[in-house]
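# Quick one: sequence and predicted model below, then my questions.
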Amino acid sequence: MKNKVRTAIVLFVSCFIISSCEDFLDREPTSEVSNEELLSDLDGINFALAGVYSRLINSDYYYLKGMQMYTALRSGNVKLNNSFSGIATTNMLPVYEFNTLPSDSSPIIGSYQSLYQLITYANNIIEAIPNLADGDQTLKNQYLGEALTLRALAHFDLTRLYAQPYSYTQNGTHLGIVTLPENIGVFELPSRSPLYEAYRLIISDLEQAESLLGGYRSGRVTKAFISKGVAQALLARVYLYKKDWNNAITYASKVISNQDYQLVNHDNYLAAWAATTTNQEDIFVLETSENGAPKLAAQFGQIGTQTTVGILTKDLLEIYDDGDIRAELIEEKKEGAYVTRKFHYDASYGDRYFPIIRLAEMYLIRAESSAEIGDNIQARADLGIIQQRANPDASPVTLSGDALKDAILLERRKELALEGHYYFDLIRRGKDIVRTDCNASMNCTVSTPSDLQILPIPQKNININDNLEQNQGY
């Protein structure tokens, strides 16, 4: 029995990591035939979960490469490096130029397939756990909570990439994504539902996960697993995007009050980014050190003398005031070519881990949401905490109204730079994309709203599924 399970595990997890199973998903997202023996006990569920986690990092199309480069280029934080002539530059050029993307040619377009694969694999686990005949209930709850959170994260990122923001229409009634609360048959042809339905599923998954999860599981990097705090932090983020300010405040406050998390202080800030182990501010990270060749560091980070695909723009460099320690995370690799020290690679350990959620984001979520409901005292306090952590000599915050909201948006750009937030911040807040230090041949400025600010559904999926509607403008 044990050898059979191990064989099934190898086949199942391999299908997660390599592309040999893509035929199952060439049609609009469908259910892969799972191995019943693998998912019949908690050991098998644990191995299957490892495969779901691997989808976050073992794909060029998701967090480790494509999505981070996409947000950095489109926000104006990064521009393409003219001295880099690799295929990565060619593939990302249409993204950078807000140009109509050739069918399935850009790394970010592959995110569609990759994210639905993750959801499908998570669904296999979610459907299997209630049917387990025995096993520790606490561990069942933990695994189920992790799978639900991963499914919610993938659905949420699909909405950010392929649907207009929640505020595009009243109550998010515009076209959203295909949601998969359960796996579907191979020949089913689902349609995209209104965006509010995707948010309803995402929030339901995360609320259920919150009720099931405990602390972090033990492992080589514990914060690479999902805990109750991770589910709560993601709920704060989702409610922020939904502009449900009160719930965003509630969940951000839950995380801030959790003694497991503390802001790294000013004196240790640079060292925390230089370290290859997690710190007290990290909430959820991707552990990437064993992922082989450099990925994220090669995009716009430190990687010895090797040229990176992108370099930081003057637009980003010039927002930091004198005395802001975060400016010291920017390094001039060659004359006029700046990279970030947030992400670095060394042959002895590989890529530094990537933080998906940090506590600083929770303070900024609470600050923004408080400003929106007119609680200037809380908004100023939270904004001041992040500003004075970066520069202890920063003046107290006295702003209000739109000026306070703009200051919080700017602080999000400073603090969370190159972590995948600023582009989505601009869209959800209805701001134009204005890139001054821009070497694109077109669309250095894009007015909001715009059809071009979201991605097209891959053409191959539309060719297979007549019920799948393309985004406007493509």
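Here it is on my side, so go on. Given the structure is predicted, the values throughout are model-derived calculations rather than measurements.

# Could you use CA atoms for every contact and neighbour count after this?
OK.

# Off-centre distance for stretch 80-90?
Relative to its chain's centre, stretch 80-90 lies at 24 Å (Cα atoms, centre = their mean, to the nearest Å).

# Take this one as well and set it beside the first:
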Amino acid sequence: MKLKYIIFGLAVTGASMFTSCNGVIEIEPEFVLDGSQRFNNLDDYEFSLTGTYAQFRSTAYYGNASGPAGGYSVLPDMMSDNLTETGESLANFRQLVNFDYAADNAAIEGLWTAAYRIIAQANITLRGIDEFASENPGQYNRIKGQALAIRAYVHFDLLRYFGDNLALNSNTLGVPYKTEFNQENIARPTVAQTWQSIFADLAEAKALLSDTDVAINSSGNFSLRANIDEITVDAILARAYLYSGQYQQAITAATSVIDQVPLVARTSFAAIWRDENIGSSELIWSIPFNSGEGTPATNVYFPSGNRSSFRPSEEVIGQFDSQNDIRYNAYFRTIGNRIVVSKFLGKGNLADGIVNWKVIRVSEMYLIRAEAYTNIPGNGLNALADLNTLRAARITGYVPAVLIGQALVDAIELERRKELFVEGHRFFDLKRTTRNLVRSDCGANFTTCSLPVGNRAWVWPIPIGEIIANDLINETDQNPGYN
């Protein structure tokens, strides 16, 4: 996989965007330079960082289009028991949602390449930047810290799909951790070694972002946080600690975020999904989408064409209190004779599917902390308190529950499913907690209605193109079941 060019400029979109029936148009980058060119000052690195963020909008990462895409946004829900494919679907995802994939699957290779494209751009932003540390130390810290955090975060996303056992000390194979631009030949490290690299980058990023020249995001405003700051790094750490089974560290990181970012009042919750400036909308990090830059969720429901390719499963709808839970009307809408996913309709009163992708919200931190507490003996009351706090913020007239043991664990898992519905978590949550995937509302277009623990499909195959191009990865390094 060769990546020759680096991308600059505010008008950048992902290189994989293309014209489609979902309204994605191709936009040429403002500035493109050959990767062999070196930067002359920190402002050059600033432009490169902007281009790095822009690539998150690519149709193979958070963006959606008419072909298989949105691998790190809505696809993990499409592959789970949260959604059911409908007769309105164009069948672009049929192999993925039915777990009928192999190493030559073009969609999987596209999502792999999109992730490493972002990593390559982050690495070019890091290349040689230490030479300019004294030019403006605060600006240097701000740029380098964000690039390191992006590199760690995208490798983490890759690990969720392509890693098997995600425990901290797992000796199963992880994903190549690339620390140089256009680095081609690199072996698959173990999952443990991948985690080590992720946490090292995040630790350095956090230290750098604690001392910057200017505030990265508007202080106290949690409506649009388009860049990674110190709070965001703590949130990423909390998520990564949970996945790797480091529960006390997850509690510490999540608490740091919770102490700084409030949950919104129930009357303001719906405005989060319309991207309305309400001063504080409990966002930790979001990726902006504007006209001409694609959309993050139209592969589920395409409002401009009123096409619902994936509808919410009857099971998940039944878990919400439709009268008192504010999430019900924010997440679902009845259009015609069907219920569609409506949390990504558009900004304000628009219904074009163009909304910002919410990467991390503070409510996830409550759920991370609650789950982590249940894994540390003697912390059941703390876990219950977090569960009740989140429910009280979402449900009018909520009466605090009293739960212990497995009932509490199951309640937290259910609340996570409801709160983070179609935000890219469900498939991974089932995977990391080793639960069977059972589609009780399977639908005519799902030929596979269950995925038991241990099935090879929980782990994606390393793309055959990578095996052919990378001299240090061969067929023996392929994930089990795909040789």
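Yes, it's here. The structure presented is a predicted model; accordingly, all values stated were derived computationally and were not measured.

# Can you give me the TM-score here?
Laid over one another, the chains give 0.86 as their TM-score (TM-score structural alignment, normalised by the length of the first structure), with 442 aligned residues with a Cα RMSD of 2.7 Å.

# quick one: stretch 242-252 of the second structure aligns where in the first structure?
Counting by TM-score structural alignment, stretch 242-252 of the second structure lines up with residues 240-250 of the first structure.

# quick one: buried residues of the matching stretch?
Leu240, Tyr241, Lys242, Lys243, Trp245, Asn246, Asn247, Ala248, Ile249, Thr250 (16 or more other Cα atoms under 10 Å).

# quick one: which of the residues you listed is nearest to Asp321 of the first structure?
Using Cα to Cα, Leu240 comes nearest to Asp321 of the first structure of those, at 27.3 Å.

# From Leu139 of the first structure, how far out is Val52 of the first structure?
Distance, Val52 of the first structure to Leu139 of the first structure, using Cα to Cα, to the nearest Å: 17 Å.

# quick one: which of the two has more around it?
Legend: neighbour count by other Cα atoms under 10 Å for Val52 of the first structure and Leu139, higher for Val52 (26 against 16).

# Show me the helices in the stretch 151-300 of the second structure, by range?
Counting by DSSP state H, counting those that start in this stretch, the stretch 151-300 of the second structure has helices at residues 191-209, 230-244, 247-258, 269-272.

# can you pull the contacts of Asp382 of the first structure?
Residues near Asp382 of the first structure by Cα atoms under 8 Å, 6 or more residues apart in numbering: Tyr363, Leu364, Arg366, Ala367.

# Confirm the third one sits in a strand?
When you say that, I think you mean Arg366 of the first structure. No - counting by DSSP: H, G, I helix; E, B strand; the rest coil, Arg366 of the first structure falls outside a strand, being helix.

# residue in the second structure matching it?
Arg366 of the first structure maps onto Arg369 in the second structure, by TM-score structural alignment.

# isn't its match right next to Leu381, touching?
No - counting by Cα atoms under 8 Å, Arg369 of the second structure stays clear of Leu381, with 12.0 Å between them.

# between those two, which one's more packed in?
Arg369 (27 against 16).

# which residues touch the nearest residue to that one once chain neighbours are set aside?
Counting by Cα to Cα, 6 or more residues apart in numbering, Ile251 is the residue found nearest to Arg369 of the second structure once chain neighbours are left out, at 4.9 Å. Ile251 of the second structure is in contact with Ala238, Ile368, Arg369, Ala372, Tyr373, counting by Cα under 8 Å, 6+ apart.

# Would you check how far apart Ile251 of the second structure and Ala370 of the second structure are?
Applying Cα to Cα to Ile251 of the second structure and Ala370 of the second structure gives a distance of 8 Å.

# ok, which stretches of the stretch 1-150 of the first structure are helices?
Using DSSP H, counting those that start in this stretch, helices in the stretch 1-150 of the first structure cover 2-17, 42-57, 66-75, 87-96, 111-128, 137-162.

# Out of those helices, which gets nearest to Asp406 of the first structure?
helix 66-75 (15.9 Å).
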